[in-house]
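S.K.: sequence first, then the predicted structure:
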Amino acid sequence: MSAGATPIVIDVRPRPAFLEADTMICGVLRREPKEAHAWAKSLPGASSVVLYCAHGREASQEAAATLNAAGLSARYLEGGLEAWKAGGGALDHKPRGASTRWVTRERPKIDRIACPWLVARFVDPGAEFLYVPPKEVLGVAKRKDAVPYDVPDVHFSHDGELCSFDAFIRHFRLTDPALKELAVIVRGADTARLALAPQAAGLAAISLGLSRNFSDDHEMLRHGMVTYDALYTWCREGKEEVHTWNPQAYR
């Protein structure tokens, strides 16, 4: 899977098998194989897709056939996850008996809403998100078998001028141009570099307003998801539309 353009790799183990497992290939997305017809067109941009199940049999083969029928370029990983493990392939950890779980600091504003949005929309629709006091993040991550993010000295965090949202995009190999453009907006808003994108100031204002309107972090996340859905759609297909006042057209 390392040759040529980087494909999107998707874990399509049936839900019971996925939940029972405690590992997955590093940097992959998660989807239900029986729902491939529904999520085929919602995949972020990529030159190709590689699907895997436990052993490279029915689940991944059937899902690949569905994606190919939808006009995508899809393959399945021969031998599946077990062959990947046997070959020493890199793995990500996940909690046994659950989907992926993520933990960060409480009272989110920008990055800590944008990152869960990215995970829920593109990586793992069944992911669970925890918000805890800053000094408890690493301890909760260990106790709850969760992945910490947007705190110092962890994998999914700020790196120089890049923010945690950038780290997620890099880890999951998301090459969608609309996501990359959204990342610049998030970066500008999250690091007070509003000149990076004209939309950064607006995102910062909306995020700070949401934080003041909702004392419950998960309630803020629920409303913030709508904000990022809208920004992503604008980045993908709405940039050419201009809104103005034209009284002659309204008469």
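M.R.: Right, received. Where do you want to start?
S.K.: rest of the way, CA atoms for contacts and neighbours
M.R.: OK.
S.K.: I'd say residue 76 and residue 62 touch.
M.R.: No. Checked against CA atoms under 8 Å, the pair residue 76 and residue 62 is beyond contact range at 9.1 Å.
S.K.: tell me which of the two has more neighbours.
M.R.: Comparing residue 76 with residue 62 by other CA atoms under 10 Å, the one with more neighbours is residue 76, at 23 against 16.
S.K.: distance of residue 241 from residue 148?
M.R.: 39 Å (CA to CA, to the nearest Å).
S.K.: with neighbour numbers in mind, choose between those two.
M.R.: residue 148 (24 against 8).
S.K.: and here's the other structure:
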Amino acid sequence: MWSTLIMTLPTQPNAVRLRIWRNLKALGCAALRDGAYLLPEEHAGLLAPIAAEVREHGGTAMLLTLTAPDNMQRQEIEALFDRTEAFSQWRDTASTLQAELAQLTETEARRRLRNVADALQALHRIDYYPGAAAAQADSDMASLRQALDACFSRGEPAALPAHGIRRLDTAQFQNQRWATRARPWVDRLACAWLIRRFVDPGARFVWLADPASPPADVQGFDFDGARFTHVGALVTFEVLIASFGLETDPRLQRLARAVHYLDTGGMPVPEAAGLEAVLAGLREVHADDDALAQAAAQVFDALYAVPTTLPSSQAPLTSAAT
């Protein structure tokens, strides 16, 4: 259920009208229509002072309780509270900071980190129905903290990250056989590229028709029971990045956001639609999984080569998601 404020604002003074609008926005109210605002019922008390101020200045205000008659309408109402766009805007700020760390003093970098962290907490406070975007933002925040520590606190003992992924030495993973499910899609194709380019240049891939029975002598990725697979909000590509200490590479982080979005949803990114379309086309062209992975690797190579910051006139073009 939801607490509903239905109001008519006073015509004057303008300062009061502006303050009421700002307060509604700060609370993260959903707009059902003009003059009708919602909060989850457990937060009903937050609307009472606003209703009182409206009445005090000559407006009208009623506080009612709204109930959805079925699951479809409940989902429609919850969608009014969607914060994906706000999390995306927050991530832009976090990504900018991560890209600029090398040019900043430690004092300035940590000041900006506090601002980014405070902004995320403020967003969480009004994210009444957390979803994939919220979990992804927390993961991005953890990566940003690690990047800052790697830049300014080299050699300092570090606690195990919140995701609990143990750091591994690439030297122990050379010339291995790596196994994943056959007919790979975005996450698995990205993993295959990452493994061969950053972890094990001599990697050989085994494409499993039945991942429930993988060979004993392989490094498994992106299937149930594999050594490398989803951990919390992280997709397998992100888990490999964390496992082999690649989190400070901003170009990999940009790719990871596209892979994450295409694999599990969350915050959209400009590259995602184009990447999805190209990989879908390659899947149609190549029936052989080795050939598919090799062709996809060229796509990931090209995306990785794009600078992390582009002038707006050179920003990647996007198409409608498929």
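M.R.: Right, received. Where do you want to start? Bear in mind that the values here come from a model prediction, so they are computed numbers and not experimental data.
S.K.: map residue 77 of structure 2 onto structure 1.
M.R.: Matched by TM-score structural alignment, residue 77 of structure 2 corresponds to no residue in structure 1.
S.K.: please, which helix or strand holds residue 77 of structure 2?
M.R.: Assigned by DSSP states H and E, residue 77 of structure 2 belongs to helix 71-79.
S.K.: check residue 61 of structure 1 too.
M.R.: Using DSSP H and E, residue 61 of structure 1 maps to helix 58-69.
S.K.: and the helix or strand just after that helix, how far out from the chain middle?
M.R.: Going down the chain from helix 58-69 of structure 1, the next helix or strand is strand 74-76, by DSSP H and E. Centroid displacement of strand 74-76 of structure 1 relative to its chain, using CA atoms, centre = their mean, to the nearest Å, is 21 Å.
S.K.: same thing with stretch 74-91 of structure 2?
M.R.: 13 Å.
S.K.: quick one: end-to-end length of that stretch, please.
M.R.: OK, stretch 74-91 of structure 2 end separation, CA to CA: 28 Å.
S.K.: the equivalent of residue 108 of structure 1 over in structure 2 in helix, strand or coil?
M.R.: Matched to structure 2 by TM-score structural alignment, residue 108 of structure 1 sits across from residue 184. Here residue 184 of structure 2 is recorded as coil under DSSP: H, G, I helix; E, B strand; the rest coil.
S.K.: how many residues are close by the residue nearest to residue 184 of structure 2 when sequence neighbours are not counted?
M.R.: Spatial nearest neighbour of residue 184 of structure 2, excluding adjacent residues (CA to CA, 6 or more residues apart in numbering): residue 289 at 7.2 Å. Around residue 289 of structure 2 there are 17 other residues, counting by other CA under 10 Å.
S.K.: wait, residue 289 of structure 2 touches residue 182, no?
M.R.: Yes. Using CA under 8 Å, residue 289 of structure 2 is in contact with residue 182, at 7.0 Å.
S.K.: anything in contact with each of the two?
M.R.: Residues touching both residue 289 of structure 2 and residue 182 (CA atoms under 8 Å, 6 or more residues apart in numbering): residue 207.
S.K.: residue 213 of structure 1 matches what in structure 2?
M.R.: In structure 2, residue 213 of structure 1 lands on residue 285 (TM-score structural alignment).
S.K.: how much space between that match and residue 189 of structure 2?
M.R.: 15 Å.
S.K.: what do you get for residue 158 of structure 2?
M.R.: On the measure of CA to CA, residue 158 of structure 2 and residue 189 of structure 2 end up 31 Å apart.
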